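Chemist: output the structure for:
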Amino acid sequence: MMKIINKLLGVATVSLLAFGLGACSEDGNQYSPEQVINNAMKENEEPLSYYAEATMKMTAEADNIQLKEWRSKDGKVKVETEGATAEEQNITVNDGETITMYQASTKQAFVSDDGEMLATMAPSPKEQAQQLLKMIGDSHTISIDENEKIAGRDAYHLVAKANDKDTLFGDQELWVDKENWFVLKSISQSGDNKVEIEYTKIEFNKEFPDETFVIELPDGTDIQDLDAMSSTSEVTIEEAAQSVGKPILYFPEDKNLKIGKIEMDDIKGELNRVEINIEYVREEIPLMSLSLFKSPENTEEDMKMPGEENVEIRGIEGTVIEMEGFRNLFWVENGVNYSILLNNPDVSFEEVIEWANDMELVE
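Modeler: This next block holds a predicted model:
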């Protein structure tokens, strides 16, 4: 599901695109990095509305991506991205009730009216700012470089240097509007990937007619209901194995390890697979979650993440990653992908790898 969504949105909504960092500064006042962050975390008196144009450069793409963005005070959003040709165009519209994502190259549109999906796909500037600051607050050293003008507006230049080379988010640079704490330019490094976004035009306090957030899909567009592409239901471990279509491994319950619930996600569309998620608890406290699905026949080589290390799990080569509170084990065995997310900080990788030796097979 997320592969489909990310492809449609490009990195326009995953990057640092539409931050509005919510506070007001006084003219001529110079802030320390700590003060900038504190101001960024304050509540907005009212949401920002704006029309903006930006250029996005990525190391993985040969051509730049051009972006246009409309955002109203009542939460409606429209984002257009275009590559080197008109066919490389994506349009995402959130009209407050429905989100529609259209990709010109495939003539496909994905539609959802799920409230949780709406919030995920169009987070507010405040929410985006909080996410970034939480992610780099403890792992980076932040300083202020010389002030600059971006899109004709005065901006503070924040430089965030990663304290550890293996951090999930590498060095970051942000150029923050002095008036309203909007990020006018950002450079984000993650592993070998670098994303640079710079606003070339921005007009604040804009009012838009309702038709701005209406998307007219071309004739012949293949419209897919995102809400119908994945259904979740609780199942037994036997039903899980039958649904996957192959024998599966799981951790049996004992006095210290209980199954909270077993859920099955039946995902349609491009992924077209069944995923099983088993939540484990200890004394009613979340411990870890085991996710598994039948290995796809044609797999693309995944990009190695910073901090990822090879380990042996059940006599098979797997990987572990521990990054800023995120701890995960992964391996493939007999045509099934297994992923364990450790939710309890008191549980170590070594313990879980040892437990894995006693996993039981369900056919």
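Chemist: from here on, just use CA atoms for contacts and neighbour counts.
Modeler: OK.
Chemist: and residue 145, how far is that from residue 134?
Modeler: 21 Å (Cα to Cα, to the nearest Å).
Chemist: again with residue 66
Modeler: From residue 66 to residue 134 the distance is 28 Å (Cα to Cα).
Chemist: who's more crowded, those two?
Modeler: Using other Cα atoms under 10 Å as the criterion, residue 66 and residue 134 rank with residue 66 on top: 19 against 11.
Chemist: for that one, give me its contacts.
Modeler: Residue 66 sits next to 53, 54, 55, 56, 81, 82, 83 when contact means Cα atoms under 8 Å, 6 or more residues apart in numbering.
Chemist: assign a three-state SS to it, would you?
Modeler: Classification of residue 66 by DSSP: H, G, I helix; E, B strand; the rest coil places it in strand.
Chemist: isn't there a helix covering residue 353?
Modeler: Yes. Counting by three-state DSSP, residue 353 falls inside a helix.
Chemist: how many residues are close by it?
Modeler: Neighbour count for residue 353, taken as other Cα under 10 Å: 16.
Chemist: residue 51 too?
Modeler: Close neighbours of residue 51, defined as other Cα under 10 Å, add up to 18.
Chemist: what about it, distance to residue 199?
Modeler: On the measure of Cα to Cα, residue 51 and residue 199 end up 11 Å apart.
Chemist: please apply the same query to residue 237.
Modeler: Relative to residue 199, residue 237 is positioned 51 Å away (Cα to Cα).
Chemist: please apply the same query to residue 126.
Modeler: On the measure of Cα to Cα, residue 126 and residue 199 end up 18 Å apart.
Chemist: one more sequence to fold, the one below, so I can look at both together:
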Amino acid sequence: MNKYENKAQPVLPGIIGNNPTIHKLASQIQKIAKSDRPVFLKGATGTGKELFANAIHQLSQRLGQFVAVNCSAIPENLFESLLFGHEKGAFTGADRRHHGFFAQANNGTLFLDEVAELPLIHQPKLLRVLETRRFSRIGSNEEIEFTGRIVSATHVDMSQLVEDKLFREDLFYRLNLFELDIPSLEERRDDIPLLVNYFAKKERNITFSPCALEFFKYASWPGNIRQLKNTIDKLSVLAENDYLSAHCIQELAVCEPDETIISKLAREIIAMPLSNKLKAIHDALVEEAVSITEGNKTQAARLLGVHRKVIERKLQQIRLKIIPNHFPQTDRKQG
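Modeler: All right, here's what the predicted structure looks like:
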């Protein structure tokens, strides 16, 4: 059992993490969840915005449904029908009454994902519902009260869209009374091993060596948590064994190292008070690789991407340096 397996405690319904940013976000959500005010989620693609929206819904203890709508997938000519519903005979093909998303989310939560994709022509209609809390089906004069809550999300810069007149400023301010930033995986790298174990147990119950978890931690994840989960799903199918080392992951080529992390580490090393930084880090890498592989020089060489002889030569140099230091001063003089 590795050190991350017992730490997957949810900070919110359906969400785990130990990162301080996640804990701060969870604390904010717990405070605002029971309000009926709109919430606006900002975050890159794949950060789990819908999961956070669902968590808000669950904590709100609302009796209605959680209805998720991808605004970018709504055909412009069907916008009103899908959101507000229509009566039978309201237009050609309307052979029965249809309850739109607003009606479905009454007493619940309507999640408008990718809200920035809403056509400008339809934005006043959404604004009116937010202002009056009432809507009508197409073909009906009856006004229906909207008793649900709006949670919206996007991965783009809404302030820029407003400035470019591509999104109504008044609608934007109606949507983001509570604005929450969903962190990228880059901002919560310390949660990656925890998430890897969590996703792995949902699949084939595969497990990873400590070095493999560190490999994931410093890999590149432009697709954020969604990409990480997809990678673990892929490994559960491709892996020949249930226990995976860092070498196995490298061979399967499911992810790549993050060059920005390497640059950051290089800057930190350069700032260290070491006389010969290259030698110190070279020695430390070899010793750590040998330690991780419990003395297996072949596996240590694979981890570092070098030949076994490089490991043997470096270990010999390190030992020659260390061994004399253990001799008494008098013995060294006599030798």
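Chemist: what's the TM-score for these two chains?
Modeler: With the length set by TM-score structural alignment, normalised by the length of structure 2, the two chains reach a TM-score of 0.20; 119 aligned residues with a Cα RMSD of 7.1 Å.
Chemist: residue 237 and residue 199 of structure 1: which is more packed in?
Modeler: Per other Cα under 10 Å, whichever of residue 237 of structure 1 and residue 199 has more neighbours is residue 199, with 22 against 19.
Chemist: for that one, what is the enclosing helix or strand?
Modeler: When secondary structure is defined by DSSP states H and E, residue 199 of structure 1 falls within strand 193-204.
Chemist: and that strand, what does it pack against?
Modeler: For strand 193-204 of structure 1, the elements it packs on are strand 50-58, strand 140-150, strand 183-190, judged by 3 or more Cα pairs under 8 Å, 6 or more residues apart in numbering; DSSP states H and E.
Chemist: what comes up buried for the helix or strand in which residue 227 of structure 2 is found?
Modeler: Residue 227 of structure 2 belongs to helix 224-238 when elements are defined using DSSP H and E. Across helix 224-238 of structure 2, burial judged by 16 or more other Cα atoms under 10 Å covers 224, 225, 227, 228, 229, 231, 232, 233, 235, 236.
Chemist: what of stretch 140-156 of structure 1?
Modeler: The neighbour-count check on stretch 140-156 of structure 1 (16+ other Cα under 10 Å) flags 140, 142, 144, 147, 150, 151, 154, 155, 156 as buried.
Chemist: can I assume the last one is in contact with residue 148?
Modeler: Yes. Residue 156 of structure 1 lies in contact with residue 148 (Cα atoms under 8 Å); the separation is 6.6 Å.
Chemist: shared neighbours of these two, anything?
Modeler: residue 175.
Chemist: so residue 238 of structure 1 sits in a helix?
Modeler: Yes. Counting by three-state DSSP, residue 238 of structure 1 is located in a helix.
Chemist: okay, now it: neighbour count?
Modeler: As a burial measure, residue 238 of structure 1 scores 12 neighbours (other Cα under 10 Å).
Chemist: now it, nearest residue through space, not along the chain?
Modeler: residue 362 (6.6 Å; Cα to Cα, 6 or more residues apart in numbering).
Chemist: for residue 68 of structure 2, which non-adjacent residue is closest in space?
Modeler: In space, residue 68 of structure 2 is closest to residue 111, 4.7 Å off (Cα to Cα, 6+ apart).
Chemist: name the element the one you found belongs to?
Modeler: For residue 111 of structure 2, the enclosing helix or strand under DSSP H and E is strand 109-113.
Chemist: which neighbouring elements make contact with that strand?
Modeler: helix 49-60, strand 66-70, strand 149-154.
Chemist: the next helix or strand after the shortest one packs against which elements?
Modeler: Per DSSP H and E, strand 66-70 of structure 2 leads on to helix 79-84 as the next helix or strand towards the C-terminus. Applying 3+ Cα pairs under 8 Å, 6+ apart, one finds that helix 79-84 of structure 2 makes contact with helix 101-104.
Chemist: please repeat the previous calculation with a cut-off of 10 Å.
Modeler: The helices and strands touching helix 79-84 of structure 2, judged by 3 or more Cα pairs under 10 Å, 6 or more residues apart in numbering; DSSP states H and E, are helix 101-104, helix 123-132.
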